[in-house]
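*Asks:* After the sequence you'll find the predicted model.
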Amino acid sequence: MGGNNKIVAFCCENSACAAADRAGKIRLYYPDNVRVIRVPCAGRVDVLHILKAFEKGADGVLVMGCQEEACRHLTGNTRARERVKYAEILLKESGIDGERVRMVNLAPEMAHKFAQEVSEMTERLKGLGPTPIKNGGPQR
């Protein structure tokens, strides 16, 4: 059980979604606190999508795309990584720990890595607690 910490995972349909599906098919354990959102490419995930996920109640966000130099859209994973870094900066400037958002590169067959990343984010969030965004904003 994932506890009360909610994770949104934006998953590239060409890689991370296949890894998530495979994790389910081979019955790998990972916390059930993750909501997978299928996207055509991780590069389509904008900073606003990440911030909106937090606003809507997520405690952590994973952006999961193709492995480096294996993106079907050529630079989608690179764009996603840059946007995740920018989201980290915005969160920190707002008094929220940037560790709540993470970029992960996966190949379709990497079901174990998918499960591991969800588990690691869940553990990280246990230490950070609920996001202050859904409780009226950060306390400074």
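*Replies:* Cool, got the structure. Numbering: from 1, shown residues only.
*Asks:* contacts, neighbours, all on C-alpha from now
*Replies:* Will do.
*Asks:* And the nearest residue to Lys134 once chain neighbours are set aside, how far from Leu106?
*Replies:* Nearest residue to Lys134, sequence neighbours excluded (C-alpha to C-alpha, 6 or more residues apart in numbering): Gly57, at 5.7 Å. Per C-alpha to C-alpha, to the nearest Å, Gly57 is found 25 Å from Leu106.
*Asks:* higher neighbour count, those two?
*Replies:* Taking other C-alpha atoms under 10 Å, Gly57 and Leu106 do not tie; Leu106 has more neighbours (25 against 18).
*Asks:* Pick out the residue nearest the middle of this protein.
*Replies:* Nearest residue to the geometric centre of the chain (C-alpha atoms, centre = their mean): Leu62, 0.6 Å.
*Asks:* which helices and strands sit right next to the strand or helix carrying that residue?
*Replies:* Assigned by DSSP states H and E, Leu62 belongs to strand 60-65. Helices and strands touching strand 60-65, by 3 or more C-alpha pairs under 8 Å, 6 or more residues apart in numbering; DSSP states H and E, are strand 7-12, helix 47-55, helix 76-93, strand 101-105.
*Asks:* and the angle from the shortest one to helix 76-93?
*Replies:* Angle, strand 101-105 to helix 76-93, by axes from the mean of the first three to the mean of the last three C-alpha atoms, to 10 degrees: 160 degrees.
*Asks:* another one to put next to it:
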Amino acid sequence: MHAEKQQHAFEPKIVAFVCTWCTYAGADLAGTSRLQYPANIRVVKFPCTGRIDPVFILRAFQKGADGVLVSGCHPGDCHYMAGNFHARRRFAAFRQLLDFIGVDLNRLQFSWVSAAEGGKWVDVATELTERVRELGPLREFAALEAEEHWSGALATPELQEAYNSI
């Protein structure tokens, strides 16, 4: 018996910045296991969460994301030794900045999902989508897109590609 797809008045756009080695593999496991989760999430894959610049999160909001998920390897399991520890510290400070500029912190989630945790990926994706759906659209950053004059250089073609794909 198929469950009917529930229709909502607002469907949020969520960008997920994920680690290739763990969270991306966990999301892939969820897909190959035919586990259902909301289709609202657009995944952007990075070698490590330690490579995710907070500017990418601001860019995602600027380009119309209503929520952002950052997810990688569990602490101690990083393929690059300590990348996820650096990311955790960076995003703790970044959350304070978002709060200062008036972004509801319920729109940003940081999580650990391993390659073997397809079910946890489903839970994280579903919970964030439902939470952001209740908050409604994020419109505060839309005007910034027209005014962008950011001149930062992205050091590698990989980062340039990730930035442009947001």
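*Replies:* In hand now; what should we look at? Nothing here was measured: the structure is a model prediction, and the numbers come from that model.
*Asks:* hmm, back to that, quick one: residues contacting the residue nearest to Lys134 of the first structure.
*Replies:* Contacts here follow C-alpha atoms under 8 Å, 6 or more residues apart in numbering; on that basis Gly57 of the first structure touches 6, 131, 133-134.
*Asks:* Am I right that it falls within a helix?
*Replies:* No. Using DSSP: H, G, I helix; E, B strand; the rest coil, the assignment for Gly57 of the first structure is coil, not a helix.
*Asks:* That one pairs with which position in the second structure?
*Replies:* In the second structure, the residue paired with Gly57 of the first structure according to TM-score structural alignment is Gly64.
*Asks:* And for Ile26 of the first structure?
*Replies:* Using TM-score structural alignment, Ile26 of the first structure lines up with Ser33 in the second structure.
*Asks:* likewise Asp97 of the first structure?
*Replies:* Matched by TM-score structural alignment, Asp97 of the first structure corresponds to Asp104 in the second structure.
*Asks:* Single out the most deeply packed of the helices and strands packed on strand 60-65 of the first structure.
*Replies:* Neighbour counts (mean count of other C-alpha atoms under 10 Å) averaged over each of those peak at strand 7-12, with a mean of 27.
*Asks:* check the fit of that one onto the second structure and give the mean distance.
*Replies:* For strand 7-12 of the first structure, the mean deviation from the second structure after alignment is 0.7 Å (mean C-alpha distance after the TM-score superposition for the first structure).
*Asks:* Give the aligned range of that strand in the second structure.
*Replies:* On the second structure, the counterpart of strand 7-12 of the first structure by TM-score structural alignment is residues 14-19.
*Asks:* ok now that stretch, how far from the chain's centre?
*Replies:* How far stretch 14-19 of the second structure lies from its chain's middle: 3 Å, per C-alpha atoms, centre = their mean, to the nearest Å.
*Asks:* Of all pairs in the contacts of Gly57 of the first structure, which one spans the longest distance?
*Replies:* Maximum pairwise distance in those, criterion C-alpha to C-alpha, is 12.8 Å, between Lys6 and Ile133.
*Asks:* between those two, which one's more packed in?
*Replies:* Shown here are Lys6 of the first structure and Ile133; by other C-alpha under 10 Å, Lys6 has more neighbours (23 against 19).
*Asks:* tell me the contacts of the more buried one?
*Replies:* By C-alpha under 8 Å, 6+ apart, Lys6 of the first structure lies in contact with 33-35, 57-60.
*Asks:* Against Gly98 of the first structure, how distant is it?
*Replies:* Per C-alpha to C-alpha, Lys6 of the first structure is found 16 Å from Gly98 of the first structure.
*Asks:* Same question for Cys12 of the first structure.
*Replies:* 22 Å.
*Asks:* same deal with Ala80 of the first structure?
*Replies:* 15 Å.
*Asks:* Also Gln116 of the first structure?
*Replies:* Taking C-alpha to C-alpha, one finds Gln116 of the first structure at 20 Å from Gly98 of the first structure.
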